[in-house]
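Student: just coords:
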């Protein structure tokens, strides 16, 4: 038996032996991608191939025991119903012995091709990073390329924190952005080019700490994506080591984007600054793809390094976000749930013209664990408007979304949300609060504000009996045009 088959057998054994334990957990999600066992993190290789969407993700089936990073693999025709496929990559070769780390997928002459980072640690835990290829003609079975690693060393002046290649094609050439760190411990995104995916030339540094006005902006930038939208080049990236600034940068690591113009000859992106993509607690390492409907789609990791969740005792951790469509409106990226999610809607409950004045109210049958909730606001003539989600009968457990009219400040407060996780996150809106679209699953909430101008993505772990929803106003009147709720 070869090394790869041995590792695959071990992973499948772990999945099968823990299946019943994992399924006992009340916090298993109903409509999110989640691991069959063990630890999930970065989504990888998001692509539409032969009429189906494929998503891979970082997968350690042995968590919380030894660390062994594979690529798990799911596919879907509709972005909603996901079929679990055989594990795509196992860390079987010398150039990836400590993990098949993040990367992306492209279609090359009809072949589904993955490019990923092979992680290697020596006996002193010194890191080496190798960029590698794997190919599949059927979209299921992947063969690692005989030329691996196709990039065997980071450029001069950079450390071995060199990972997460994201590829695209332009004018007959392949391009790649990759996360990096300088010898001075400054985060960077680097640009490479190639004619054949095998031989790569370093073009230059695209963006990073102490470039283009981003002073002291992190010691490592990872998980980059670069794409063009509305004649702007947009770089999504994840800086590590950015200090909090008021409402900004309050998670352990950050995720955001730069919009501007990429100089393909120098590699430099001219931009106007960094904007956070998500205002919640758990959103990281997103990956984008452009599909046959000319949509730019995104899916992210609904997690953060260092999290401790009650799911761990059931031998699994983390999930991915719902798929989202990106649109650039002015200088701002908006995120919206993909249209296909509407097919999950069941049992609509609707109310029109609801008025709340200095009170907390419930609306009959507006409750639940797994739901979509849409709220259209006519006028807020109150100091504050709030919604308590996943509320217990005693009202001592809830997740609070609260809007302060004068400050245009919206916050997500999960200090009373249930097990393990606490804290407050917030942001200021550019306009008045007009709409909310909220997706609740057994252990998560995703809140889209003003048609996705701002988004809050977070895990929550309330009691399964905490299903009530309360609407509240403080010091004034709130006129709600409509409330619509669907079971999912």
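Tutor: Looks like it came in fine. Small disclaimer: the values here were computed from a predicted structure and weren't measured.

Student: going forward, measure contacts and count neighbours with C-alpha atoms only.
Tutor: Noted.

Student: now do the SS call for residue 7.
Tutor: helix (DSSP: H, G, I helix; E, B strand; the rest coil).

Student: just give me the neighbour total for it.
Tutor: 17 (other Cα atoms under 10 Å).

Student: equivalent analysis for residue 429, please.
Tutor: 17.

Student: and what of the one 5 residues further on?
Tutor: Residue 434 has 16 neighbours, counted by other Cα under 10 Å.

Student: just checking, it touches residue 376?
Tutor: Yes: Residue 434 lies in contact with residue 376 (Cα atoms under 8 Å); the separation is 6.1 Å.

Student: give the residues shared as contacts by these two.
Tutor: Here residue 434 and residue 376 have no joint contacts, going by Cα atoms under 8 Å, 6 or more residues apart in numbering.

Student: who touches residue 433 in this structure?
Tutor: Contacts of residue 433 (Cα under 8 Å, 6+ apart): 377, 403, 408, 449, 450.

Student: among those residues, which two are most distant?
Tutor: 377 and 408 (14.2 Å; Cα to Cα).

Student: of those two, who's got more company?
Tutor: residue 377 (20 against 15).

Student: any idea which helix or strand carries the more buried one?
Tutor: Per DSSP states H and E: residue 377 is located in strand 371-391.

Student: what packs against that strand?
Tutor: Counting contacts by 3 or more Cα pairs under 8 Å, 6 or more residues apart in numbering; DSSP states H and E, strand 371-391 packs against strand 399-404, strand 435-441, strand 468-487.

Student: below is an additional structure, to be compared with the one above:
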């Protein structure tokens, strides 16, 4: 059953965004097509995922005073609610995705705002709003950094917890099968974000992220067929938002690692990779 529908026009096309219930792990989907207003009929032509993450649900779409089509979503899952913990104990939650968020004093948050536009092939792209740049501090930039096979290169991005990361990988100078980021790393906790070039997949591994929702999330990687892979990451205390494939692929996931888990590094498997540009920033608080 689809819920939380949004039906709107953008770039000359009509879009239906909805949250499907009981459709495995698909949290938010879209249809793009044409709408016959007189007949009241929608003719979808393209289908896609709004966000491939485990924790992006019920997105809401609106227009701002500049005419932009904007979207924000709920970053959380039902399985993180205290009452869901009780359901799991009663055997009513077959997945067992449980973390009692009441222990940290809040439950869920709202994603970064994203602009929506239609690509030439009818797919949607979701760009972080440029206003997020006003939160940047402590900028760092590196060029032409070679990451050797099985090597871990430490990275600094503000305090490595509340930060923004942009990386461009030159795939013409890459022999690695997998390139990735170790995020929120410590002796006990770690989140891995991998780009499997051999199989064309993005892999988000939170089996050691500090919550009982210890699962791995995968989706297709379009950029494996291109000369460059760009990766844009926003991290906050309990969330990681990924934008890649020219922002046609987005993945949002929650983690519950302690703030002391602040290690950050780049790595490669099965070969080397050239990072043509790596930019990092810390992020200012918005609730001063």
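Tutor: Received, thanks. From a predicted model like this one, the values you see are computed outputs, not experimental measurements.

Student: so what number do they get for TM-score?
Tutor: For this chain pair, the superposition-based TM-score is 0.85 by TM-score structural alignment, normalised by the length of the second structure; 259 aligned residues with a Cα RMSD of 1.7 Å.

Student: can you pull the contacts of residue 281 of the first structure?
Tutor: 251, 304, 425, 456, 457, 458, 459.

Student: corresponding residue for the fourth one in the second structure?
Tutor: Alignment note: residue 456 of the first structure maps to residue 251 in the second structure; criterion TM-score structural alignment.

Student: was I right about that match contacting residue 57?
Tutor: No: counting by Cα under 8 Å, residue 57 is not a contact partner of residue 251 of the second structure; they are 11.5 Å apart.

Student: more neighbours: which of the two?
Tutor: Using other Cα under 10 Å as the criterion, residue 251 of the second structure and residue 57 rank with residue 57 on top: 27 against 23.

Student: so what's the residue mapped onto that one from the first structure closest to, chain neighbours aside?
Tutor: Using TM-score structural alignment, the partner of residue 57 of the second structure in the first structure is residue 284. Take residue 284 of the first structure and drop its neighbours on the chain: the residue closest to it by Cα to Cα, 6 or more residues apart in numbering is residue 301, 5.2 Å away.

Student: any idea how far the alignment partner in the second structure of the one you found is from residue 112 of the second structure?
Tutor: With TM-score structural alignment as the criterion, residue 301 of the first structure lines up with residue 74 in the second structure. Residue 74 of the second structure is 10 Å from residue 112 of the second structure, where distance means Cα to Cα, to the nearest Å.

Student: please apply the same query to residue 250 of the second structure.
Tutor: With Cα to Cα as the criterion, residue 250 of the second structure and residue 112 of the second structure are 12 Å apart.

Student: how about residue 197 of the second structure?
Tutor: Distance from residue 197 of the second structure to residue 112 of the second structure, by Cα to Cα: 28 Å.

Student: pick out whichever of the two has more residues nearby.
Tutor: residue 197 (20 against 16).

Student: alignment lookup: the more buried one to the first structure.
Tutor: Match for residue 197 of the second structure (TM-score structural alignment): residue 405.

Student: list the contacts for that match?
Tutor: Contacts of residue 405 of the first structure by Cα under 8 Å, 6+ apart are 380, 382, 383, 384, 385, 432.

Student: I figured the fourth one hits residue 471, correct?
Tutor: What it means is residue 384 of the first structure. No: Residue 384 of the first structure is beyond contact range of residue 471, at 10.9 Å (criterion: Cα under 8 Å).

Student: neighbour-wise, which of these two wins?
Tutor: residue 384 (23 against 18).

Student: what lines up with that one in the second structure?
Tutor: In the second structure, residue 384 of the first structure lands on residue 178 (TM-score structural alignment).

Student: pretty sure its match contacts residue 196?
Tutor: Yes: contact status for residue 178 of the second structure versus residue 196: in contact at 4.5 Å, counting by Cα under 8 Å.

Student: overlap in contacts, these two.
Tutor: If you check residue 178 of the second structure and residue 196 against Cα under 8 Å, 6+ apart, no residue is contacted by both.

Student: so who does residue 328 of the first structure touch?
Tutor: Counted by Cα under 8 Å, 6+ apart, residue 328 of the first structure has contacts 229, 230, 334.

Student: quick check: closest non-adjacent residue to the first one.
Tutor: Once flanking residues are discounted, residue 229 of the first structure sits nearest to residue 328: 6.8 Å by Cα to Cα, 6+ apart.

Student: check residue 255 of the second structure too.
Tutor: residue 238 (5.0 Å).

Student: mind checking what the one you found lines up with in the first structure?
Tutor: By TM-score structural alignment, residue 238 of the second structure lines up with residue 443.

Student: now swap in residue 207 of the second structure and tell me
Tutor: So, by TM-score structural alignment, residue 207 of the second structure is matched to residue 415.

Student: name the SS class of that match, please.
Tutor: coil.

Student: now it: how far from residue 121 of the first structure?
Tutor: 39 Å.

Student: could you report the neighbour count for the counterpart of residue 14 of the second structure in the first structure?
Tutor: Per TM-score structural alignment, the equivalent position to residue 14 of the second structure in the first structure is residue 233. Residue 233 of the first structure has 19 neighbouring residues, counting by other Cα under 10 Å.

Student: the helix or strand hosting residue 233 of the first structure: average distance to aligned residues in the second structure?
Tutor: Using DSSP H and E, residue 233 of the first structure falls within strand 232-240. On superposition with the second structure, the mean distance recorded for strand 232-240 of the first structure (mean Cα distance after the TM-score superposition for the first structure) is 0.9 Å.
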